[in-house]
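Asker: let me see the structure of the following:
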Amino acid sequence: MGLGGSDWVGFEPVQRLGIKTLSSLLLLTFMNPSRRP
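Answerer: As a prediction, the model looks like this:
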């Protein structure tokens, strides 16, 4: 009864934070083409 209850409550914020970080990195990469390898 703990699969989907407490696990997701703590995992959802982490997933959202990761998505925000990836989006920010992608935006920075597109805004600064000189930083691309």
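
Asker: make it CA atoms for all contacts and neighbour counts henceforth
Answerer: Will do.

Asker: please enumerate the helices of the chain.
Answerer: Under the criterion DSSP state H, the chain contains helices at 6-31.

Asker: now the second one, please; I'll put the structures next to each other:
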Amino acid sequence: MDTLKKHLPGSGQEGLHELQNMAQRFEEKIFTAATSQ
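Answerer: Here you go, the predicted model:
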């Protein structure tokens, strides 16, 4: 999470919220790929 924060152009709560959304979408893609095999 800290590594991603360093590369995120936005700051504050809005940037953190976007980062959390990105992480959630990534987790969903990984979960879907893992369970569909």
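
Asker: what's Gly18 of the first structure aligned with over in the second structure?
Answerer: Under the alignment (TM-score structural alignment), Gly18 of the first structure pairs with Met22 of the second structure.

Asker: any idea how far its match lies from Gln37 of the second structure?
Answerer: Taking C-alpha to C-alpha, to the nearest Å as the criterion, Met22 of the second structure is separated from Gln37 of the second structure by 23 Å.

Asker: one step back: and the match of Gly18 of the first structure, how many neighbours?
Answerer: Using other C-alpha atoms under 10 Å, Met22 of the second structure has 13 neighbouring residues.

Asker: mind listing what the most centrally placed residue in the second structure touches?
Answerer: Within the second structure, one residue has its C-alpha closest to the average C-alpha position: by C-alpha atoms, centre = their mean, that is Ala23, at 1.8 Å. With contacts defined as C-alpha atoms under 8 Å, 6 or more residues apart in numbering, Ala23 of the second structure has no neighbours.
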